[in-house]
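Novice: Sharing a model prediction with you, sequence too.
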Amino acid sequence: MAVREILQYGDNRLNTICEPIKEFNEEVLDIIQDLKDTLYDGTGIGLAAPQIGILKRAILIDLRMGGEPIILINPEIVESSGSECDYEGCLSYVGYEGEVVRPTRVVVEGLNENGEGIRYSAKGLLARAFCHEIDHLDGILYMSKADSMYELVEEEEE
């Protein structure tokens, strides 16, 4: 469909709790396609619908390691365990990273693009990505969970 503008930190829509998707129709397929088009136009590994101005509970994750992208509608973390602090960035807060504590393992349930129930068990980076993107659906930005934040600065070549 279209590459959408990614909302940036300060836009109030990023702090909004999103509405569940109740009907699977052409509108949902359009949201999914816009998430794909927008994510693949850049360098991120995940994108949530509110980041492109759609206040619905839909996420896309693609670790870009050769696997299939994960599309989840109305996702929920139903189990989590462990704890790990690592760096995160966000397409809605370009130029910064923060150290965020997240679970090392999660189980996530939701619906696929056909409205069928699906369940993922994830660890490591995928678990972190699920937590980050689902937080977006609840109006939570990673900066509010960060122990510390860093501005990314390009090193000058000598």
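Specialist: Happy to help now that I have it.
Novice: Every contact and neighbour count from this point should use C-alpha atoms.
Specialist: Fine.
Novice: Apart from its chain neighbours, what residue comes closest to the residue nearest to the spatial centre of the chain?
Specialist: For the chain, the residue lying nearest the average C-alpha position, counting by Cα atoms, centre = their mean, turns out to be Glu133 (2.5 Å). Ranked by Cα to Cα, 6 or more residues apart in numbering and with sequence neighbours excluded, the top spatial neighbour of Glu133 is Ala48, at 5.7 Å.
Novice: what about versus this one:
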Amino acid sequence: MAKLKLVYHPNEVLEQECEVVKNFDNKLAKLLNGMYDLMLEADGVGLAAPQVGVLQQVAVVDVDDRHGKIELINPVIIEQRGEQIGPEGCLSFPGLFGDVARADYVKVHAQNRKGKPYFIEAKGFLARAIQHEIDHLHGVLFTEKVTKYYEEDELEG
């Protein structure tokens, strides 16, 4: 597989519904590996397949906590509680940040790269990152949920 490249807004692939993954094969493993490498290279905490031009329900998240690398295939939020409001950015929108309201806790059902179902529970920042990536898989961009925008230097100050 050729090296993956980020897709930037306004590319229409970012606003499309992704297809359910049915083949848990070497091609999927290569996609996951490439997405993870690109996410780290771009200094992100999550990346969804449409952000590399692939319309499949595949995302990776790593917020540098005890969970480490999380691979989400066909993820579905089955429970959510609470609310948090905080800044978000997106690798497909370089330099753009804004406040977004998200659930503070989520329980997600997903599959791993071999197709084995699993559940993950997340709170706080990890819950935010997972919700952001799952939104991507349904063509929903964080800009649709922003209540207040920031300039990059406002976040650093």
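Specialist: Now that the structure is in, tell me what you want to look at. In this text the structure is predicted, and so the values were computed from the model without any measurement.
Novice: The longest helix along the second structure vs the first structure, average distance?
Specialist: Among the elements of the second structure assigned as helix by DSSP state H, the one spanning the most residues is helix 26-41. After superposition onto the first structure, the mean distance of helix 26-41 of the second structure to its aligned counterpart is 1.2 Å, using mean Cα distance after the TM-score superposition for the first structure.
Novice: Tell me which residues of that helix come out buried.
Specialist: With burial defined by 16 or more other Cα atoms under 10 Å, the residues of helix 26-41 of the second structure counted as buried are Leu28, Leu31, Leu32, Gly34, Met35, Tyr36, Leu38, Met39.
Novice: who are the neighbours of it, in terms of helices and strands?
Specialist: Of the remaining helices and strands, those touching helix 26-41 of the second structure by 3 or more Cα pairs under 8 Å, 6 or more residues apart in numbering; DSSP states H and E are strand 46-48, strand 58-61.
Novice: Off-centre distance for that helix?
Specialist: Shown here is helix 26-41 of the second structure, whose average C-alpha point lies 13 Å from the average C-alpha point of the whole chain (Cα atoms, centre = their mean, to the nearest Å).
Novice: Now do the strands in the second structure.
Specialist: Ranges of strands within the second structure are 46-48, 58-61, 70-81, 84-89, 97-102, 105-111, 117-123, 146-150, based on DSSP state E.
Novice: and the longest one, which stretch of the first structure?
Specialist: Yep, that's strand 70-81 of the second structure we're talking about. Under TM-score structural alignment, the counterpart of strand 70-81 of the second structure in the first structure spans residues 70-81.
Novice: Gly66 of the first structure versus the residue nearest to the centre of the first structure, what's the distance?
Specialist: With distances taken as Cα to Cα, to the nearest Å, Glu133 of the first structure is found 20 Å from Gly66 of the first structure.
Novice: What of Cys90 of the first structure?
Specialist: Summarising the geometry, the distance separating Cys90 of the first structure from Gly66 of the first structure, computed by Cα to Cα, is 21 Å.
Novice: Which of the two has more residues huddled nearby?
Specialist: Comparing Cys90 of the first structure with Gly66 by other Cα atoms under 10 Å, the one with more neighbours is Cys90, at 22 against 7.
Novice: so Cys18 of the second structure sits right up against Asp135, yeah?
Specialist: No - here Cys18 of the second structure lies out of contact with Asp135, judged by Cα atoms under 8 Å, at a distance of 10.3 Å.
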